[in-house]
Every structure is written in C-alpha cells, then in structure tokens.
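Got a predicted structure plus its sequence, pasted below:
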Amino acid sequence: MSQDMTQQLIAAARRMETWIRDQALPLWQKVGFDPEFGANYERLLPDGQPDLEAKTRVRVQARQAFFYAAAFHRGWCPEGQKLATGLLNFVHQHAAHPTAGGGYTHLLDKHFTVIDSKQDLYDHAFFLLANAWCYRAFGDEAALREAEKLVAHFDTAFVADYGGWIEGDYAYACRRQNPHMHLFEAFLALYDATGEAKWLARVGELFALFQSRFFDPQQQVLLEFFNDDWTRCADERGDIVEPGHMMEWVWLLDWYSRRSGRPVKRYTDALYNKALEIGVAKSGLLFDSVMPDGRVLDHNKRCWGLTEFIKANLVQIRAGDPNATERAVKGVEDLFTYYLCASTPGSYVDQRGADDEVVVDVAPASTLYHLIVLAMELLDHCETYKS
C-alpha cells in the first residue's frame, strides 16, 4: 500500500467522522424527535423535515438508541446518553409487548400507538445491540439486565429445532439468515462490553450455523432463505444472494476471529471475492440482490450495501489485499457522491436505481446505524493498522 493511498484512507475516515459529528448528529437531534413522546421519527423527507405521516417500526428506536450511545462513546454527542436512554424508556412505556412476558411489539402508527404487536426476531437483535452499547458507553447496569432478559425471552419464545431461532411469534414463509447475522453482531457487542465468555460462546453457536447452513461452499455465496430445518428454499428464494450481506459477514467474521482466535480467512476471502465478482455495479455501488451466477435480480442499490463494502475492504487491507485500500477510498467517495449528497446537510439518499438515478430520496433513520458503524471502523482501522 502506498503512503499516499494510506493518507487518502485517513482523510476518508476523517471525512466520515466530520459528517457524523457536524452534520448528521445536529440535524437528527433537531428534527428527528417527536416533541411529545420523545420517540424518533421513522424518516426524513427530501426537504429535511420529518415525515409526520409515516408509520414507525419499533426497531428504529433501538437502532437510534445505538446510534446515540455510540456517538456519546466517541465523544461526538454529549447529549447521547440522555437521548439513547430516553428512546429505550419510550419503548418500555409505549411499545413493550402486553402479553408475551418480555420483548417488544413491531409497528406504531403516526401517533406512536401500537398497530402491530407481533414479535420479530430481527427487531429484538437490535434491542440487544442497543442495550449492549448503553452498558458499554454509560455503564448502565439496567441495560445489561435488559439484555439478559431479552436473551432469556427469545430463548423461550423463539426456540427452534435445528439451531438458531424462529422468525417470531407469527406465521412466516421461510427462515432468514439476516436476524441471526444481527444477533451475531449483538452478542459480539455484549462480549466487548462485558468481557463475559458466555456471550462469545453464543457467537460461536451462530458461527457454526453460518458454516453449516448460511455459507454455500460450492457457489461461494451467502444464502438468505431457508426451510424450518435450514435446508435452502426450493423455490427462487433459495437462490437469492444479497451482496451487501456477504460484505457484512466479512466484517463480522473478522471481528469474531479477532476475539476468538478462530480462523475465518477461507470464508472472508470467498465472500469478499464472490460479492466483488457478482454484486458490484460498474459505478462501484452494490446491487440489492443477485443470483449466484451473477444475474441481477434487483438493480436498485441501497446506501447500506456500500457501507458494508467499505468495511469489508478494511478487513481485506489487513489481510494483505493490495487493491483493497483503493477500493475503500473510492467507496467513501462514492458514498458522498451518491448517498450523502442530500440538499439538507446530515440527511441522505437511500436508494439508487438501475442507472444510478435516485429512486428513494427519503432518509430512513435506520440507515444511521450503518453510517456510524462505518465511521467508527474507518477511524479504528486508521488508528491501529499501520503499513
């Protein structure tokens, strides 16, 4: 890696930090909260104002609690502790499940009244992550106790045969790797926050599921949709590949390896190289979904996929890939060119189309989770990895 390219990566990391600290945080603190309930709005409109008509996913409160806890921990948001704990308190008061004995509901109307009380595994993964970070950032013992209770709840309520957990307390068409990926992340966050080996053991259980079910060694791809026994779906869902998730697993597996000592390079290299081959458009953005043979299923390109691509490149830099630094630098440049380019500073475009045109111009609050993790990973990489 050239010294010039290293300096460009450091500059890219600082650019992300500046955007989070000086643009995103001031904007979302100013317009992102409902003044009566203290809940976070679901999204901002193109003019930078909140969408007051939108329904609100309960998990958005958890993702935003994580966002503010992480920002506080970095020294970017002195109000972060108050904001994060306020969001989780709102959920406890207004969106806790009334009869399940634990956990949360799924959807609120524009008045922040529950309109869908189903319990969803994916949602709960983010509450686990938020509580892990509230403990890490603030030393909040209540958050750690809540994390313990949540795990006990879905161990009982979402118990499944063949490993992992079911999708939730509702009828579903197939099982997904995606909630398990985010539980993998949440358990790693709990381990980092507490140092308790039981959380790393949980990650190890999910790593085994990744090895045996999610990863297809013949096609070198990550599978998404499965039957109850974790066999791949026989219909077209069984062939869907999301390049962004493949890149996200590169980052997660590397994180797990650094904590556990388990070798993962055969998986990270395979996922990275295959996603690079079949999932990246000419512009450098990632397609939302493709087939294992590279046929594009969905030509749209969400913002979050690019954040995961940049994080995967950081892993590959550390693994010695001579081209990964250049790809990471270009990825950050593309992020600002295509997504962090809204007319309101601190907002963003969510999705680009087949010709990289804007197709979704609202800014979902949930994307901030991806953006702040990227900023932290870039800064940590530049701080610790010297070449």
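Structure received. Predicted model only: the values in this text are computed from it and were never measured.

use CA for all of it now, contacts and neighbours both
Will do.

Hmm, residue 42 is touching residue 59, no?
No. Counting by C-alpha atoms under 8 Å, residue 42 does not reach residue 59; the two are 9.9 Å apart.

do you know how far residue 34 is from residue 309?
33 Å (C-alpha to C-alpha, to the nearest Å).

of the two, who's got more company?
For residue 34 and residue 309, the more surrounded residue by other C-alpha atoms under 10 Å is residue 309, and the numbers stand at 30 against 14.

Not counting its neighbours along the chain, what's nearest the more buried one?
Leaving aside its sequence neighbours, residue 309 sits nearest to residue 247 (C-alpha to C-alpha, 6 or more residues apart in numbering; 5.4 Å).

so that neighbour is in which element?
Assigned by DSSP states H and E, residue 247 belongs to helix 243-260.

one more structure, for comparison:
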Amino acid sequence: MRFTSFVLWTTLSLSGLALPAQPTPAPTATIPADLPTGERWLRHFREDLLPFWNVPAAWGTPRGDFPTFRGNDGQAVDWAKPPAELAEALGWIKEQFSREYVRMKSRQTYFYGVAYHLTGDPKMLELARDGATFIRRRALDPQTGSAVSYWEQGVPKPEMLARTTQDLAYAQLGLAMYYYLTRDEATLRDIRKLKRHIFSQYWNPEWQALRWVKKESPDGEHLRQELVAQLDQVNAYLLLLTPILPPADRREWAADLKRLAQVMVRDYHDADRHLFWGSLHDPAQKQLGSRHTDFGHTAKAYWMLERIGRLTSEQPLIDLATTGAKAVLKQAYLPDSGTWGSRLRPDGSVGTGKEWWIYAELDQLAATLALTDPAQTAPLPRTAEFWFKRMVDPVHHEVWGGTGGAPGFEPWQGPKIHQWKSGYHSAEHALVGYLTAQALHRQAAILYFAPPSAKALLRPYVFEGSATTRTSLPLPGFPGRRKVAVTFTALK
C-alpha cells in the first residue's frame, strides 16, 4: 500500500501533474468539552512564556544579539560565577559555553515574531526586527549567501562548507517569520540568497538529497546522511514562505518542497514501524533508540509531509502522512498518565520521560489532524494539562527542558536556555495551540501582521483559512507599514 501510493505520487510529481485534494469528509466525532480554548493558549503565551523573553537581559547588546545562554531566572550569566544550572550542566552543554550560535539568535527572533503575531504589540515586532537585522548584517556572507554557524570568542566558525545544512536552515527561521509578518523585501532577498546557497552547494546528485556538510574531512562528516538536513529546510522556512512568495519563486520553492518530501519518504521512512530513521550513513544507527529516531522527528516529519501535501494538492502524500501520523500518536500516548512519551526504546517499549520539543511536536500534530478528524482531540485535554502544570516553570517562566519518567515526572533542573533550547518550540506550540483550538471550538482566530498594504496575501501560519475581516491601523516605529489584524475562520 505504501509502495503503491509513493510510486503514484512520485510519478505524478515528476510528470508535472498533481492529484487534486479530495473533499474533506464531514467530521463525525465531537471534541472534548475540556479541550483548552484559544484564550487558554493565549494566556499561556502571555503569562508563562513571554515574561522570560521580554526583559533586557534577553535582548542582547546591541539589541538583536540575543544571548545563547542565560540563567534559569532569565538573568544574564556572570561567567566568573555561573548559576548552578550552568555550572553543573551536562558536558555537551558546558563544552560550548564559549560559543554564540546564530541558530539561537534566529530562534529568539522567531519567538518575538510570534509574540507580535498573537498580541499585536509593536514592541515585540521591534525585537523581531532587531534580531533579523543582526543576523542579516553580522551572520550572512554577502558574497556566497552562507550564514555563520557560531562565533567562538568572537571568531566566526566553521569555514563555509563545513557548516551544517541544519544550522543554515535555522539561520533562516527568524528571517522567515519576520518576512511572513512584514513582507520586507530586503529580508526576502537575503532569504533567497541563503536558500540558493543551500540547494546549489549541498545538493548531492548521487544521493538525490541534501548533504549534512560539503567539505570533505578525515572524520567523515561529509558522508553523513541526516533526516534533519532535509526536514529542517521545510519547517524552518520553506513551508511558511512558499504560498506567499511571488509566482516564480512559489513554483520553484513548491518543487523543492516536493523534492525534499520524496527524499524523506524514499530514504528515511519506515512505513511498517511508522517512524523516520534519523540517519542513514551508519548502519548501526538504523535501530530503535538511535540518534534522532524518536517521536519528535517522526511527528515533525509527518506533520510537514501532510502540510506539503495540502499545499501542493498531493493526495497520496496527505494519505501517507495522515496514516503514519495517527499510528505514531497512538504509539506515543501514555493513557495512564495522560502524557506523550518521547521515543521507542531499543526493546520497543515507550520511553516515558519528556522532552519539551518532542512533546510540543506531538501536540501540534494531533491538533492539526483534529481539524479534519476531531477524534484526534481525545488525548489533548490531558496532554495540555500536563504541559501547563508540569512543564512550565511557575516562578521564572518558560518551560523546562523535560521531565524524568514515571511515576514522578520530576522536571529536569538543567538550563532552560542553551545552544539547542530557546523560545522556538514553546512559541510555535502556543501559536498552533491557539489557532487549532479556536477552529475546533468554532471560534475565529485573530492574528496580527505588518505588511506595507492591508491587501497583502495573509495566511494563518502553515494553515489555510478564510480571512473574514481585516482592520488596518498605523504601526508605530514602522514607517510605511500597517498594523493589520486579520480574523481567520475555516482553518484547515
């Protein structure tokens, strides 16, 4: 069944044809009465997340040079006497204290973009602009279009073709959110240039896939075949921007989305197990419990494939992704605790510990599927309750990196912000939670944009929807732009 669908989809794609999306069947299930409302998700964003990021210690010097590391109380780090969570951090975190990562500045830029998107506060858009400006001026190479991965004691590293495609994708994340909100043409020019660099320099004709790095090295990094080299191009910028680009760009980017979808299904997807393998270059990694073989990468891959299918009207891809997504959600849900597990252990059992980003991806996937199949809402009241009550730091805000396993699920007391954890996943979780909750409760969702014209094509994030009303006001601090509030209904 999987082989037939994939061959049919690939054949149609390569011939330049596309199957029309089939009509969505009328929902037959009802949503739980205690499914969190959109207002609950907005309150979570305003009260639990935003206070951690809306403080001077988070803004950087100059503003926009957002720090990779801060204390769990949100304060700047005194490296002569770091707080306990950093002094006692795991080795892989401590060994990179001397680095400032572009991907983390980009993720924080994204956070402020979401903050404006949900609240309409111009000060949040100013912070997003500060982050985007810093990345464009300091991290991007005007000659090649590449992006620095990190600065180590002020020195940009590594050399150009030793940078990973994952880091290059995440350099785009904050820029993409800023363009999505503002339609700033200068930002789009830099996004295009970096995207061309990635696909021209890192596409491997032999593999018909993106490389991890291009520069050959004795340690074999250039031979690594990684799911995230493909997947993170999609979720960081391609999917969000493709439908709002000028027509020529839209056609090219849609073709690239299809290409990457084919790579992920052809090379990394295990249809029998309903998972995606994290890497291919080491046969020892193609087993349960291996690096990046977890519910988070699998959920994100299925979510992205389902969204690509809808955007490009590829019904076989929608079917493949939906079937696999429902299976992995069923595997990941732990009914005794009403929570999501993080991965399958080597023996096939479900690991009960929590990782913040994996938990968020599973919630987002279930909520998206529920738009056409309300039965998928069944776990969401309990998974959301756990998130609000156990994952949030009630004193200093934001969310913990995760928890231990059953029965206690005690929060990890390690750093809440480091070289891989910022506000990206928690902000997207709240945004998707708000949009889908409003739709499932049959309420309109309001989002704020900042285009030059109120007539711009505006969409509700990675979803489709009907823009029923728009209001347009001057936007303080942004000459020539409007504060446009859009009411969306019929989310799908």
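That came in fine, so what should we check first? Bear in mind that the values here come from a model prediction, so they are computed numbers and not experimental data.

Any chance you could compute the TM-score here?
Remark: TM-score between the superposed chains equals 0.85 [TM-score structural alignment, normalised by the length of structure 1]; 374 aligned residues with a C-alpha RMSD of 2.8 Å.

coming back round to it: residue contacts, whichever residue in structure 2 pairs up with the residue nearest to residue 309 of structure 1?
Aligned counterpart of residue 247 of structure 1 in structure 2: residue 299 (TM-score structural alignment). By C-alpha atoms under 8 Å, 6 or more residues apart in numbering, the contact list for residue 299 of structure 2 reads 325, 328, 361, 362, 365.

conserved subset of those residues in structure 1?
Using both residues aligned by TM-score structural alignment, their matches' C-alpha atoms under 8 Å, structure 1 keeps these contacts from these: 325, 361, 362, 365.

ok but the first one is inside a helix, no?
Yes. The assignment for residue 325 of structure 2 is a helix, going by DSSP: H, G, I helix; E, B strand; the rest coil.

Does it touch residue 365 like I think?
Yes. Proximity of residue 325 of structure 2 to residue 365 meets the contact threshold set by C-alpha under 8 Å, at 7.4 Å.

Overlap of the contact sets of these two?
Common neighbours of residue 325 of structure 2 and residue 365 (C-alpha under 8 Å, 6+ apart) are 299, 302, 303.

Now tabulate these in CSV and tack on distance to residue 121 of structure 2.
As requested, those are exported to CSV (distance: C-alpha to C-alpha, whole Å):
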residue, distance to residue 121 of structure 2
299, 32
302, 33
303, 29
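
can you give me the end-to-end distance of stretch 351-359 of structure 1?
So stretch 351-359 of structure 1: terminal residues 6 Å apart, C-alpha to C-alpha.

can you pull the buried residues of that stretch?
Residues of stretch 351-359 of structure 1 classed as buried by neighbour count (16 or more other C-alpha atoms under 10 Å): 351, 352, 353, 356, 358, 359.

just stretch 241-252 of structure 2 next, same as before
For stretch 241-252 of structure 2, by 16+ other C-alpha under 10 Å, it's 241, 242, 243, 244, 245, 250.

Also stretch 91-101 of structure 2?
93, 97, 99, 100, 101.

Run a quick neighbour tally on the closest residue to residue 219 of structure 1 other than its chain neighbours.
Nearest residue to residue 219 of structure 1, sequence neighbours excluded (C-alpha to C-alpha, 6+ apart): residue 292, at 6.6 Å. Burial of residue 292 of structure 1 is recorded as 22 neighbouring residues (other C-alpha under 10 Å).

This completes my enquiry, with thanks.
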